[in-house]
Structure formats: C-alpha cells, structure tokens
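S.K.: I would like the atomic coordinates for the input below:
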Amino acid sequence: MRTHDYSPLFRATVGFDRMADMLDRVMTQDIGTSTYPPYNIEKTDENAYRISIAVAGFSGDDLTVEQRENALHVSARKAKEEEQRTYLHRGIATRAFEKRFTLADHVRVTGATHENGMLHIDLVREVPEALKPRRIEITSDAGVPALEGETA
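M.R.: Next comes the predicted model:
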C-alpha cells in the first residue's frame, strides 16, 4: 500500500486541509470497492453536471436520493416479491446498493429523473457573488492630499 506525504501541501497553502483530508480518504479507500451499479458522470454545461446510474429492475419508489452537506447518497432497496418466480437465467441484478459521491462546495442537486432503467441526477454549481473574483481598483497616492500634520 502506498502512502502519500501531504506536508508540502500544508506548508504552501492555507485553508486546503479539507482537500487534503479528501485526498487521503480517497487514497485509503478499499481498492475492492463495488462497481455496482454502473454509472456515468458528465459535465453538461460550464457549471452543470449529471450523474446517470443504471438501475434496471428498480422502480422510482425503490430509489432514494439524498444530499447531505457535501455528500450525495443514492440507495436502492427492492421490495420483496410476493409471487415466487423460477428463473432459468437471472442476469438483471436487483440487489440493494448504496452509492456515495462527494460534492464540491456550492454544488447542489437540482433534480432527479428515472426513465428507461436509468436514474439521472442533475447538479449545478452556484458560486455565491461574494466568492466570485472581483477586480480591485488600484489608486496612486500622487493625487491624494496628505493628511494634516503629514509631510510629503
């Protein structure tokens, strides 16, 4: 197992400790994490994203999508079938699952749709006006009068 030293990151930056913690979590996660169900993450616009998860065999009532702070939790639980079926081949897995996605700051879920065996979750990044870059006016002190008692 590889270990990474993030101390150079801490020496050169301020306030990125959450990012370093997230990198550390990702690097130490179990390598055998489940790939079920398959999913796609796509960027649909400058500040918009879509997560598409293959959920064949699940109805909309079997699925749960929750956003908790900077995490998106998607889970599915199939209700017990009342009638017994005899399958000759069962290739559509309808086993319960839980997927977690870590969201960046200011990313929120705008909606979820279930169609044709796919669950689509739309997300948007909304950076508050106060955090957007702003241009700072530079003034020169050549035209500024000196305060009383100061000599130029």
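
S.K.: C-alpha from now on. contacts and neighbour counts both.
M.R.: Noted.

S.K.: now the helices for the chain?
M.R.: Remark: helices assigned in the chain by DSSP state H are 7-12, 17-28.

S.K.: make TSV out of the ones you listed and add distance to Thr86 and mean neighbour count.
M.R.: Output for the helices of the chain, formatted as TSV (distance: least, Cα to Cα, whole Å; neighbours: other Cα atoms under 10 Å):
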stretch	distance to Thr86	mean neighbour count
helix 7-12	58	10
helix 17-28	41	13
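
S.K.: which among the ones you listed is found nearest to Val109?
M.R.: helix 17-28 (20.4 Å; Cα to Cα).

S.K.: ok, and what's touching the closest one?
M.R.: Applying Cα atoms under 8 Å, 6 or more residues apart in numbering, the contact partners of helix 17-28 are 6, 9-10.

S.K.: to compare with the earlier structure, here is another sequence to fold:
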Amino acid sequence: MRTFDLTPLFRSTVGFDHLNHLLETANRLDESALSYPPYNIEKHSEDAYRITMAVAGFEEGDLEITSKGQTLVISGKLRKEEPKVEFLHRGIAGRSFERRFELADHIRVDRAALANGLLHVDLVREIPEAMKPRTIKIEAQADPKLIESKAA
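M.R.: The predicted structure follows:
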C-alpha cells in the first residue's frame, strides 16, 4: 500500500484540512462496499453532473437522499416483506445500502428522479456572485496629483 506524506503541503496552505480528511477516508474504504449498487457519474457540462445508480427493486419510499455540508448520502432499505418464495437463482440484490459522495465546493443537488430501476441525481455548481471573476473599470483622472520629493 502506498502512503503519501502531505505535511509539506499543509505547511503552506490554509483551510484545506478537508483534503487530508478525504484522503484518509479514501484509504479506509472497503472495496466490497463500493460494488453495490453500481453507479455512474456523468458530466453534462462545466457546471452540471449526474449520478445514476442502479436500484432495481427499490421504490421511491425505499430510497433516501440526504445532503449535508459537502456530503451526499444515498441510502436504500426495502420496507416490504418478501413473499415466501424459494429462489433457484437470486441475481437481483435487494439488500440495504448506503453510498456517500463527497461534493466539491458550491455543488448542490438540483433534483432526483427514479425511472426504470435507475435513480438519477442531478447536481449543479452554483458559484456565488462574489466569487465570480469581475472586470474592474479603470477611470482616467483629469488632474493627476504629482508627488514631489524634497532634495536635501
């Protein structure tokens, strides 16, 4: 396993503590937890993204989407009782899940929809006006003031 020492980076930066937390969290992830349910992350434009998750067998009431801070949590729990059926093969997993996504700054959930066994979560980046680049007008002065120096 490869480890990275980011100490030099954190000596010269301020406010990037969450990056260290993200890297530590990524190292602790269980690979089996990442396989269910399968999902895609799509980029539709510079500021629009979509997470599509395969949730066959789940209904709207079985799914919960929570956005808190910069973390998006999608969880599913089947609420209905299964009929007493003997399966010869069970390939459609109907187990509970919780999937977490760390969102970048200014990303928010726009909407979510469930269609044909796929959960679509649309995300948009909304940069506040104060953070957008702006052009500063340069005004010409009619009578510029000169600074004179005294000779000694």
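
S.K.: any idea what the TM-score is?
M.R.: For these two chains in superposition, a TM-score of 0.84 is obtained (TM-score structural alignment, normalised by the length of the first structure); 147 aligned residues with a Cα RMSD of 2.3 Å.

S.K.: of all the helices of the first structure, which one is nearest Arg135 of the first structure?
M.R.: Taking Cα to Cα, helix 7-12 is the member of the helices of the first structure nearest to Arg135 of the first structure, at 24.5 Å.

S.K.: average offset of that closest one relative to the second structure?
M.R.: Superposing on the second structure and averaging over aligned pairs (mean Cα distance after the TM-score superposition for the first structure), helix 7-12 of the first structure comes out at 2.4 Å.

S.K.: show residues contacting that helix.
M.R.: With contacts defined as Cα under 8 Å, 6+ apart, helix 7-12 of the first structure is touched by 16-17, 20.

S.K.: which residues does Ile51 of the first structure contact?
M.R.: In this structure, Ile51 of the first structure makes contact with 39-42, 119-122, judged by Cα under 8 Å, 6+ apart.

S.K.: buried among the residues you listed? Make that a ChimeraX selection.
M.R.: In ChimeraX syntax, the buried subset of the contacts of Ile51 of the first structure is picked out as below (16 or more other Cα atoms under 10 Å):
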select :39,119,120,121,122
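
S.K.: which residue lies nearest the spatial centre of the first structure?
M.R.: Per Cα atoms, centre = their mean, the C-alpha nearest to the average position across the first structure is that of Leu103, at 2.2 Å.

S.K.: which residue in the second structure lines up with that residue?
M.R.: Structural alignment (TM-score structural alignment) places Leu103 of the first structure against Leu103 in the second structure.

S.K.: what's the spacing between its match and Leu114 of the second structure?
M.R.: To Leu114 of the second structure, Leu103 of the second structure is 21 Å away according to Cα to Cα, to the nearest Å.

S.K.: same question, Glu81 of the second structure
M.R.: Distance of Glu81 of the second structure to Leu114 of the second structure, given as Cα to Cα: 21 Å.

S.K.: ok, now Glu139 of the second structure?
M.R.: For Glu139 of the second structure, the distance to Leu114 of the second structure (Cα to Cα) stands at 55 Å.

S.K.: out of the two, which sits in the more crowded spot?
M.R.: Remark: of Glu139 of the second structure and Leu114, Leu114 carries more neighbours, 17 against 6, as counted by other Cα atoms under 10 Å.

S.K.: OK, contacts around the residue lying closest to the more buried one once chain neighbours are set aside?
M.R.: In this structure, Leu114 of the second structure finds its nearest non-sequential neighbour in His120, 6.2 Å apart by Cα to Cα, 6 or more residues apart in numbering. His120 of the second structure makes contact with 50-53, 112-114 under the criterion Cα under 8 Å, 6+ apart.

S.K.: nearest residue to the residue nearest to the centre of the first structure other than its sequence neighbours?
M.R.: Closest to Leu103 of the first structure by Cα to Cα, 6+ apart is Asn70, at 4.9 Å.

S.K.: so what's the one you found up against?
M.R.: 102-105, 107.

S.K.: where do the strands of the second structure begin and end?
M.R.: Along the second structure, counting by DSSP state E, strands occupy 39-45, 48-54, 63-68, 71-76, 97-102, 107-115, 118-125.

S.K.: thank you kindly, that will do.
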